[in-house]
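Visitor: Got a sequence here, can you build the structure:
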Amino acid sequence: MTSSPSLFASARVGGLELPNRLVMAPMTRTRAGADGVPGPLMGTYYAQRAGAGLIVAEATTPSAVGRTYPHIPGIHSDAQVAGWRTVTEAVGAAGGRMVLQLQHGGRVGHPATSGHIPLAPSAVALPGTIMTPDGHLPTVEPRAMTAADIRATVADFAAAARNAVAAGFHGVEVHSANGYLLHQFLAQNTNRRTDGYGGPVAARIRFTVEVVAAVVEAIGADRVGVRLSPGWRAEGIEEGDTEAIYPPLVAELARLEPAWLHLVQADPDQPLFGGIRRAWPGTLIANPASSHRMIPADGGLASATRLLTAGADLVSLGRLFLINPDLVERLRTGAPVSQALRGDRLLYVRGAEGYTDYPALAATSR
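Guide: Just a heads-up that it's a prediction; the model follows:
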């Protein structure tokens, strides 16, 4: 048995050469404008974290109807493309590499935010309330997508991928995870369709495969990744048959040859992780399984190394990159890793506080 690579060894993903195997995971931060246009503060935030081997930028909507929450960025207008270009230029100037995650909210949305009734596989509302520009409001029942809606949404993803490349991103990650639209097609409790997109597993995975195929055709397989979250229950999702969904989905995706697969809450002790690793011929990015609010004392080093040993090629970390803009250098040198997240209330607000004001180690040691 060969030893696993170091987290600090170089790697290749598609056409990208990465200086290390630590990925900054996408994290919603709601700092775009009301129109979904990224501003200069977002460029500062991501450039501060350019030491990551790869940055996967926050989930970004490919269409107005796919918008989830206020101040989420989009990539479907000229102004949004121009705004993102200033971000990618800032990251590039800092020596970083960056891809954009494409996310359609599906039923996770509200007319007060998007101006549209949400679209979803079936007319099954998200439980509870949702944040809107008018505060938390009761969710609305989404409209079940027609065949024409499905075709239009697939085309929206392809157009968004082309826009992302035009904005200077090195590629895109298709979000088929965490309870949003593509994941809603996979799950039994949100997909009650009786056509070719619902019912048996082969039909429920079809939409994700079609979206990825369209994105691959639009910008090339070496620029495309896919995010999956087997067993994830956020946003009211109940897959119902997790063990049955993912092996055929991964097999179908592998035929399209995207550059990477990104597994959320990956647990090497679970048989499904090993099965996906064996079935996936390309680069596997794994995000460690942990409590959502747990910030490891060792900066995630042990769990990240364990995932590499289990077969992951790269490891993505979220809040640790938020709190430590120079996380890779801290881990590489054995320097202290900050765990001081200054309140969840600062995650989804406007402005620099709790966003660009986390200091690098050099600043804290002066």
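Visitor: C-alpha only now, for contacts and for neighbours.
Guide: Will do.
Visitor: and for the helix or strand encompassing Gly92, what are the contacting residues?
Guide: Take DSSP states H and E as the rule and Gly92 turns out to sit in helix 78-93. Helix 78-93 is contacted from outside by 36-40, 42-44, 46-47, 50, 73-75, 97-98, 163-164, 166-169, using Cα atoms under 8 Å, 6 or more residues apart in numbering.
Visitor: here's the other one to compare against:
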Amino acid sequence: MSVSTMSEARTPLFEPYGLGGLELPNRIVMPPMTRSRASQPGDVPNALMAEYYAQRASAGLIVSEGTWISPLGKGYAWTPGIHTPEQVAGWRQVTSAVHAAGGRIFAQLWHVGRLSHISLLDGHAPVSSSAIQAQGVNVFIAERDGTPSFVQASQPRALSVEDIHAIVDDFRQAARNAMAAGFDGVELHAANGYLVNQFIDSEANDRTDEYGGALDNRLRFLGEVAQALVEGTGSKDRVGIRLAPLTTLNGCVDADPETTYTAAAKRLGEIGVGYIHIAEADWDDAPHMPTAFKQRLREVYRGTLIYAGKYTVERANAALREGWADLIAFGRPFVANPDLPERLRKGAALNPHDRDTLFGGGAPGLTDYPALAAKAA
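Guide: Presented below is the predicted three-dimensional model:
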């Protein structure tokens, strides 16, 4: 081994990491990415999805695409659930394939809240913290003839306190279902404008009861769901939470995100969840997340911190060396590069992804991207 190769091998991104009882071979995470390939009817995970995830098993950790926990939690066509026995069995096929390929995989548990459409919910209105419509936000549906289209999210109804408690129970059961399906743990989707985020962010929550108003109240639902996931998995180490402090995606905005999300991280640290996964805004004119903010999160939360958002190998290694990140997630590069860790280690060129095949369809754009060895052959 040359001196340069030895130096490269010692960079933090390619070092192993202990996450609870899991030994990760590197610090590269494949984050959740909706691909809309579940089998119909029933939104059941399938063999094609199993192949897709198994191809990417060299990631230190895979987090599955968002998987809805109950019928009212669904917000996009052809996305998988983890609610029915058939869905659990389908996910078992996926986890078995990933484990056989040497990988580790968490299920991302998802309730979209107001970001849905009545056509996806058997005519029912979506639910949210408040009866505030996500104006100008489109969701992905299938027309009657099966063609995909995007439509304005429907007007939601506000959840009652009794409804909220029932959804907490749904999350608990979903965590149990995930463990029965063979997942190594679960990640709560509390980011990107979905239901939990609709309680956290001040501009999406106009409640006047114990789930609205003061910051402590707006964080109550997050805390209750996190605790339910600990109970459902049977282990704090096997629970992660995804947050997006600065994104305004899907219409969720907070008046003071640094204060809000520092408090959220502190609460999650008190519960003792295994990791927090921070989604930084990744569009071209997105707000920058200052390093000082990241350091504040590290101060109040001592568990594992994952960051995602247009990271390069150089930026990832700098974040790991500076200590405010433990793992780095690479989203879109994993779409077209099943062997992404090897490519990053070697500095090899990355396959570009085909935007037209991101959502829906079959194997093209999902499992047919070549690995380095295949390209060389």
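Visitor: before we move on, the earlier item: of the contacts of helix 78-93 of structure 1, buried ones?
Guide: Neighbour counting with 16 or more other Cα atoms under 10 Å marks 36-39, 42-44, 46-47, 50, 73-75, 97-98, 163-164, 167-169 as buried within those.
Visitor: returning to that earlier point: so how far does the helix holding Gly92 of structure 1 sit from its counterpart in structure 2?
Guide: Helix 78-93 of structure 1 differs from its equivalent in structure 2 by a mean of 0.4 Å after superposition (mean Cα distance after the TM-score superposition for structure 1).
Visitor: Any buried residues in that helix, and which?
Guide: Buried residues in helix 78-93 of structure 1, defined by neighbour count with 16+ other Cα under 10 Å: 80-92.
Visitor: In structure 2, which residues correspond to the helix or strand that that helix is followed by?
Guide: Following the chain from helix 78-93 of structure 1 toward its C-terminal end, the next helix or strand by DSSP H and E is strand 98-102. Under the alignment (TM-score structural alignment), strand 98-102 of structure 1 falls on residues 105-109 in structure 2.
Visitor: Gly136 of structure 2 reaches Phe150, doesn't it?
Guide: No. Using Cα atoms under 8 Å, Gly136 of structure 2 and Phe150 do not qualify as a contacting pair, with a distance of 11.3 Å.
Visitor: Which residue of these two possesses the greater neighbour count?
Guide: Phe150 (14 against 10; other Cα atoms under 10 Å).
Visitor: Measure how buried the nearest residue to Ile219 of structure 1 once chain neighbours are set aside is and give me the count.
Guide: In space, and not counting its chain neighbours, Ile219 of structure 1 is closest to Arg162: 6.2 Å by Cα to Cα, 6 or more residues apart in numbering. Counted with other Cα under 10 Å, the neighbours of Arg162 of structure 1 add up to 19.
Visitor: any idea what Arg162 of structure 1 aligns with in structure 2?
Guide: Under TM-score structural alignment, Arg162 of structure 1 pairs with Arg176 in structure 2.
Visitor: Could you check how far that match is from Glu231 of structure 2?
Guide: Counting by Cα to Cα, to the nearest Å, the separation of Arg176 of structure 2 from Glu231 of structure 2 is 9 Å.
Visitor: ditto for Asn337 of structure 2
Guide: Distance check for Asn337 of structure 2 against Glu231 of structure 2: by Cα to Cα, it reads 36 Å.
Visitor: more crowded one of those two?
Guide: With other Cα under 10 Å as the criterion, Asn337 of structure 2 and Glu231 differ in neighbour count, and Asn337 comes out ahead with 24 against 16.
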